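sequence and predicted structure are below.
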Amino acid sequence: MGHYIEVEPNVKVFVEDIGEGQPVVFIHGWPLNSKSFEMQANELALQGFRFIGIDLRGFGKSDKPWSGYDYDTQASDVKAVIDHLNLENFVLGGFSMGGPIAIRYITKYGQQGVDKLLLMAAAAPLFTQRDDFSINMKAEEVDDIIEQIKQDRPAFLAQFADMFFEQKKSDKFLHWFQMLGLEAGAHSTINAAIALRDEDLRGELAGITVPTAIFHGQKDQICAYELGEELEKQIPNSVLVPFKDSGHGINGDEPERFNTEMINFLKSSGVK
């Protein structure tokens, strides 16, 4: 079933809530929504878990206010959902942009209630290069993406779908993926891209002590595999799970292996 939850006055986010058991909270990537995890929702419910998929503000069925696309506000929206649903002993999962939002949630609100952390193709600790950080995109490349979105968002999303997956996908699947991106607000897509470009989480990783799994595609063209290696180095109780045949969309490129690894991690007592 779906809930609309007020995260601040006059801003509601949509939450998909499926199954029963230990809650697994999924935070989606840019510029998608919780429907991008539909194959995981089904598997989790079958395996005795409760799938909680949040549409971040600006995306999917959620309200699309003008502002609030920085990680602090997005993390505060996640907190509002967790509090409203009285979730305890939950797993926090973040895909792509959802990865740094999950990390920022822990930085801001602590690990109380968080059983495990699952980072999937995470855009962390940084999405763009700095003078002292040479991994992934340059800031100007994100500026170019923003320009393309302003000029022809549907065309950009079609091209983005091609970059997203390593394995061949049907035209129908790519069209569906493009439609998920079109459900977002144009301004939301742009403002969240600015957050991706500018936010820096390098100082926030050492304090994460919950068991953490880092799923990352070795052929990822959007969040380089080296980002996953960097996260494993800096998060104390973490394990990196490489997906050698995957690009960015690991749950679409290797869906069976993704679900198997996900369920194994959820059912394990830890990672080390």
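Here it is on my side, so go on. Numbers count the residues shown, from 1 in each chain.

please make it C-alpha for all contacts and neighbour counts, starting now.
Noted.

what's the first-to-last distance across stretch 6-22?
End-to-end distance of stretch 6-22 (CA to CA, to the nearest Å): 23 Å.

what do you get for stretch 192-212?
Note: stretch 192-212 ends 25 Å apart using CA to CA.

mind listing what's buried in it?
The neighbour-count check on stretch 192-212 (16 or more other CA atoms under 10 Å) flags 192-201, 204-205, 208, 210-212 as buried.

quick one: which of those residues is nearest to residue 80?
Nearest to residue 80, judged by CA to CA, of these is residue 192 at 19.3 Å.

please compare the first structure with the one that follows:
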Amino acid sequence: MAYFETEGGGHVYYEHFRGEKFPVVLVHGWGMSGEYWASAIEALQAEGHGAIIVDHRGCGRSDRDFADMSIGAIAGDVAAIVRQCGPERVVLNGWSLGAAVVVAAAEILGDRVAGLILTCGASPRYVQGEGFPHGGTAEDVLGICSAITADRPGFFRTLAEGAAGEGASEALIGWVERGFLASGPRASETLAGLATLDQRVLLSSFPFPVLSIGGANDAIADPAIAGFAADCAQHGTLVTLNTGHSPQLETPTAYNNVLIEFMRKLA
């Protein structure tokens, strides 16, 4: 475990699991932490790949009091941590809001990026807009911030039930709920960025393979977003799993098989 010190003196938590093959950078969804990638790390290590996890600003073990909590700032942290760890090539894998982070980080890292994975991603857009009829509205996203302030434990319990997927065990729901509850008081500022996010041009510019993994029963991110992302990318592939918003938690074996198959094609 280690901390990356930002220019402003804040500390971003990360872990670097080394392997003979190039690593996958695993970026969690909003309000979560790197611990929710444990099964994927095990699968990658068994295949000889390294893994790097990063806790967003305001989440997990990272500091809470950053002046800038934006998606772009978190992407800058991810890119800086990759450079600090030193691999010449990486695959970036972002879950939910983390997908928006890795798309932005891919632009910064340029030729270091061998591939991109969007896991139930909130990218290239999360809300409806011109030429994009999917998802909810900007008002919906901004309303979440108010709902968190009004009833933090109640809202996060409901959100955990949605994120864990239909029929999830109480253990899984509780695990996800604890992640949300542990997020900092200003983490909603990061979430608010989804109200205006538009990465369509950026995603379409990438020359490397992009794997978009969607959950057929996703209640958090419209499943149509995953298909749109795959179509938007120059070299995009869509895989739809019979899960909700968290396939790496709900059906880890099936998810890891898809992940490893993608990695083998890049080797």
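On my side now, so go ahead. Nothing here was measured: the structure is a model prediction, and the numbers come from that model.

just to revisit the earlier point, so which of the buried residues of stretch 192-212 of the first structure are in helices?
192-198 (DSSP state H).

residue 204 of the first structure: what's its closest spatial neighbour, skipping adjacent residues?
Spatially, and ignoring its direct neighbours in sequence, residue 204 of the first structure is nearest to residue 107 (6.3 Å; CA to CA, 6 or more residues apart in numbering).

if I look at that neighbour, how far off is residue 224 of the first structure?
23 Å.

looking at these two, which one has more neighbours?
residue 224 (22 against 18; other CA atoms under 10 Å).

just give the nearest non-adjacent residue to that one, would you?
Residue 224 of the first structure's closest residue in space is residue 136 (CA to CA, 6+ apart), at 5.6 Å.

so the one you found touches residue 124, yeah?
No - with contact defined as CA atoms under 8 Å, residue 136 of the first structure does not reach residue 124; the gap is 10.2 Å.

now for these two: what residues contact both?
Contact with both residue 136 of the first structure and residue 124 is made by residues residue 227, according to CA atoms under 8 Å, 6 or more residues apart in numbering.

okay, the two: which has more neighbours?
Neighbours were counted for residue 136 of the first structure and for residue 124 using other CA under 10 Å; residue 124 has more, 26 against 19.

how many residues are close by the closest residue to the more buried one other than its chain neighbours?
The shortest distance from residue 124 of the first structure to any non-neighbouring residue, by CA to CA, 6+ apart, is to residue 100 (5.4 Å). Neighbouring residues of residue 100 of the first structure were enumerated by other CA under 10 Å; the total is 28.

wait, residue 89 of the second structure sits on residue 110?
No - counting by CA under 8 Å, residue 89 of the second structure does not reach residue 110; the two are 10.0 Å apart.

who has more neighbours, these two?
residue 89 (17 against 12).

list the contacts for the more buried one?
Contacts of residue 89 of the second structure (CA under 8 Å, 6+ apart): 22-23, 111-114.

please apply the same query to residue 219 of the first structure.
166, 225, 244-248.

just the buried members of those residues?
Buried among these by 16+ other CA under 10 Å: 166, 225, 246-248.

what sits against residue 184 of the first structure?
31-32, 58-60, 64.

next: residue 224 of the second structure.
Residue 224 of the second structure neighbours (CA under 8 Å, 6+ apart): 134-135.

so where does the aligned partner of it in the first structure fall, helix or strand?
Taking TM-score structural alignment, residue 224 of the second structure has residue 226 as its aligned residue in the first structure. For residue 226 of the first structure, the element it lies in under DSSP states H and E is helix 225-234.

could you pull out the buried residues of that helix?
225, 227-232, 234.

mean shift of that helix relative to the second structure?
Following superposition, helix 225-234 of the first structure is found to deviate from the second structure by 1.0 Å on average (mean CA distance after the TM-score superposition for the first structure).

what packs against the next helix or strand after that helix?
Next helix or strand after helix 225-234 of the first structure toward the C-terminus (DSSP H and E): strand 238-243. Here strand 238-243 of the first structure touches strand 212-217, helix 225-234, going by 3 or more CA pairs under 8 Å, 6 or more residues apart in numbering; DSSP states H and E.

distance to residue 185 of the first structure for those - can I get that in CSV?
Formatted as CSV, these follow (distance: least, CA to CA, whole Å):
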stretch, distance to residue 185 of the first structure
strand 212-217, 28
helix 225-234, 28
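
and residue 263 of the first structure? What does it align with in the second structure?
By TM-score structural alignment, residue 263 of the first structure lines up with residue 260.

contacting residues for the nearest residue to that match once chain neighbours are set aside?
Of all residues not flanking residue 260 of the second structure in the chain, residue 44 sits nearest, at 7.0 Å (CA to CA, 6+ apart). Residue 44 of the second structure makes contact with 50-51, 260, according to CA under 8 Å, 6+ apart.

and those residues, which is closest to residue 36 of the second structure?
Among the contacts of residue 44 of the second structure, and counting by CA to CA, the member closest to residue 36 of the second structure is residue 51, at 13.2 Å.

how near is that closest one to residue 156 of the second structure?
Applying CA to CA to residue 51 of the second structure and residue 156 of the second structure gives a distance of 29 Å.

ok, the contacts of residue 219 of the first structure in the second structure, which still hold?
For those, the contacts that are reproduced in the second structure, applying both residues aligned by TM-score structural alignment, their matches' CA atoms under 8 Å, are 166, 225, 245-248.

out of the residues you listed, who's nearest residue 4 of the first structure?
Nearest member of those to residue 4 of the first structure, counting by CA to CA, is residue 248, at 29.2 Å.

test my guess that that closest one contacts residue 164.
Yes - Residue 248 of the first structure is in contact with residue 164 according to CA under 8 Å; the separation is 5.2 Å.
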